[in-house]
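*Asks:* Need the 3D shape of this:
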Amino acid sequence: MEILDILIVGGGPIGLNCALEAKKNNLSYLIIEKGTIVNSLYNYPLYMRFFSTAEKLEIDEIPFISTAPKPGRQEALEYYQGIARQRNININLYEKVEKVLKENDIFEITTSKGKYYAKNVIISTGFYDIPNLMNIPGENLPKVKHYYTEPYPYAQQKIVVIGSSNSSVDAALETYRKGADVTMIVRHSEISGNVKYWVKPDIENRISEGSIKAHFNAELIEIKEDSVIFKDKNGEIHEIENDFVLAMTGYLPDFDFLTKSGIDLQGDCLNPVYNTETMETNVQNLYLAGVVCGGKDTHLWFIENSRIHAKLIINNIINHLN
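*Replies:* Below you'll find the model as predicted:
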């Protein structure tokens, strides 16, 4: 039975960074990823651009060369997948980790394809796999999309976009420019202040001129086959014709997986318990890295500010092994 020094759950940018640190320190490791390399980035909208500049997305001091000030999805895929290729990262793809169980100081990791054993486990699973549901009638209809990739399917269709975040704004603008009739339904009183600074004036101007309709302080309450029903800021109920709903309501980490792994979750936001200096959870030798550390506060961590997690974790593992 081979016992790895480290098993890493998740092959995103931070999981790759952890692997690079392990490799530099001659630790045996394996990444297990349920999809392709940087699977979440692969599922981003096709024309998405990062808020961060290229150098802030770099891992292990490997230069990220971008032709634009803000790299796009394809450039990021080329960069991270290129690192995995060139550095010969040990990674199993299209294999899902189902259970992490610790017995006698060794972790038994059960996946969709077998079992593995490791002295340490790093969970770096991000948050993009589970949509934050609205829990309203009709949300399970085929016309409702919680993931948006490109605008072309929505040409000449009546679209309702839920939310006012970057993903909502991008979807609204792109579909509008391909000929969709776009209505935004926003819980808050204005477009989010976190929207990319070069995009925010565009959406506000389109709303101001009436090209994109927007209802603020409003709430979608039901989705039907050919319409939606929402409540406006005065509490009045409206029904409008509709072909598709783009529910850009955010995403959540797999809290069930974290809990079954033994990690304690605290507060309304289900923040996982971990040591901020080592990233070690309440389960000894079980670590968190990246966005998953934030619980429901998925805006707290991103590539730029969680790259440091890899060094913190590997240094602590080395101290334990010594």
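*Asks:* For the rest of this, base every contact and every neighbour count on C-alpha atoms.
*Replies:* Will do.
*Asks:* Now do the contacts for the residue nearest to Asn242 when sequence neighbours are not counted.
*Replies:* Leaving aside its chain neighbours, Asn242 sits nearest to Ser227 (4.4 Å; criterion: C-alpha to C-alpha, 6 or more residues apart in numbering). For Ser227, the contact set (C-alpha atoms under 8 Å, 6 or more residues apart in numbering) comprises 239-243.
*Asks:* Could you also give me the structure for this next sequence, so I can compare it with the first?
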Amino acid sequence: MFEACIIGAGPCGLAVSVELKRRGIPHVVIEKSCIVSTIYRFPTQMVFNSTPERLEIGDIPFYTERAKPTRMEALTYYRTVVRRLELPVRQYEEVTAVEWDDRNGGFRVHSRTLSGRTLETEARAVVVATGYFDHPNMLGVPGENLPHVTHYYRDAHPYYGQRVVIIGGTNSAAEAAIDLHRVGASVTLVHRGPAMSDKIKPWVKPDIQSLLDKRAIDFHFRSRVTEICADHVRVETPEGPLDIPCDHVLALTGYHPDTSFLEKLGVQIDLETGTPAHDETTYETNVPGIYVAGVVVSGFDANRIFIENGRLQAPRIADAIASRMAARVG
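*Replies:* Modelled structure (predicted):
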């Protein structure tokens, strides 16, 4: 019986593990993919908007070559943290269910490994730090599930010489448009807003604006995709409907946490905000012994919590679990 089981080995889940280990609290971290899998799935050339010290956990310095860390540097850093602190992470093991066991006075966590082996882990508390990157915001239009449509962008090379429609107007859309143009793709941006987001990274904004000003890429603002077909995208523009020929569609419209998993645990979800019911000081939900950490706390507003502030929840969660343990033992 562990004192805690953390579901998710992203930076915030790892930060909770660090704090539990500091307090000598037996725990385990279960991750369905690799550690910090969201960062792994970021574009290969991505540069963070944060400075390295704001991504640090466990008081282990994060050294970078430049002022802003790259995706590769972040992957190296978090591997170093897990290795150096010997955090108890079990990778490639997906949690399938969590249930309360009256006989043992704790939770029974059911999981399955890549090879199909089923496991059960007992823990007195469960910390849900599952992030959001597995659940893209769907467009809800016909053709969205066609094979040439994706909600993720990794690298520009596969799109050389291709006609690509990018849907979105935030950092991910801007960076993808710049990369694809540089490798020789024909790019069209479609965004429902009047312009690109004002939150685009400072070093990205001049490049994307230059491409727009020079008409080096096509773009349609105040527009929305109404249908995706095999060889074109149907768009409703201010001037009327338009069919845009394309070979690939990158629907970079953001992501959201999996609230359905929390609901199965009995956690109350605000229908309007998607925010799980929780104590702001301990991050314990309305279900005693179930905690939330990281971006899952923010509900539908996934931009409210990042690594920078999500990692700061960890000491409070660890203190709350330590108090529960002390009260039981005492």
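*Asks:* Just the buried residues of the contacts of Ser227 of the first structure.
*Replies:* Those of those that meet the buried threshold are 242-243, by 16 or more other C-alpha atoms under 10 Å.
*Asks:* Could you save the contacts of Ser227 of the first structure as a markdown table and add columns showing secondary structure and distance to Ser211 of the first structure?
*Replies:* Converted to a markdown table, the contacts of Ser227 of the first structure look like this (DSSP: H, G, I helix; E, B strand; the rest coil; distance: C-alpha to C-alpha, whole Å):
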| residue | secondary structure | distance to Ser211 of the first structure |
| --- | --- | --- |
| Glu239 | strand | 20 |
| Ile240 | strand | 17 |
| Glu241 | strand | 17 |
| Asn242 | coil | 17 |
| Asp243 | coil | 18 |
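*Asks:* rewinding a little: can you give me the distance of the aligned residue in the second structure for the residue nearest to Asn242 of the first structure to Tyr152 of the second structure?
*Replies:* Counting by TM-score structural alignment, Ser227 of the first structure corresponds to His232 in the second structure. According to C-alpha to C-alpha, to the nearest Å, His232 of the second structure and Tyr152 of the second structure sit 19 Å apart.
*Asks:* can you give me the helices in the first structure?
*Replies:* With DSSP state H as the definition, the first structure shows helices at residue ranges 13-24, 39-42, 73-86, 166-177, 200-208, 255-260, 303-306, 309-321.
*Asks:* In contact with the aligned partner of Ile83 of the first structure in the second structure, which residues?
*Replies:* Alignment note (TM-score structural alignment): Ile83 of the first structure maps to Val81 of the second structure. Val81 of the second structure sits next to 57-58, 60 when contact means C-alpha under 8 Å, 6+ apart.
*Asks:* which among those end up buried?
*Replies:* Buried subset of the contacts of Val81 of the second structure (neighbour count, 16+ other C-alpha under 10 Å): 57-58.
*Asks:* my read: Arg154 of the second structure touches Ile39, true?
*Replies:* No - counting by C-alpha atoms under 8 Å, Arg154 of the second structure sits too far from Ile39 to count as a contact (10.9 Å).
*Asks:* Lys264 of the second structure - how many residues pack around it?
*Replies:* 12 (other C-alpha atoms under 10 Å).
*Asks:* now it: how far from Tyr283 of the second structure?
*Replies:* When Lys264 of the second structure is compared with Tyr283 of the second structure (using C-alpha to C-alpha), they lie 18 Å apart.
*Asks:* Translate Asn303 of the second structure into the numbering of the first structure.
*Replies:* Per TM-score structural alignment, Asn303 of the second structure is aligned with His299.
*Asks:* Check Gly10 of the second structure too.
*Replies:* So, by TM-score structural alignment, Gly10 of the second structure is matched to Gly12.
*Asks:* Apart from its neighbours in sequence, what residue is nearest its match?
*Replies:* Val38 (4.0 Å).
*Asks:* pretty sure that neighbour contacts Tyr80?
*Replies:* Yes - under the criterion of C-alpha under 8 Å, Val38 of the first structure makes contact with Tyr80 at 7.1 Å.
*Asks:* Give me the more crowded residue out of these two.
*Replies:* Neighbours were counted for Val38 of the first structure and for Tyr80 using other C-alpha under 10 Å; Tyr80 has more, 24 against 21.
*Asks:* OK, contacts around the more buried one?
*Replies:* Contacts for Tyr80 of the first structure (C-alpha under 8 Å, 6+ apart) come out as 13, 37-38.
*Asks:* That concludes my questions; thank you for your assistance.
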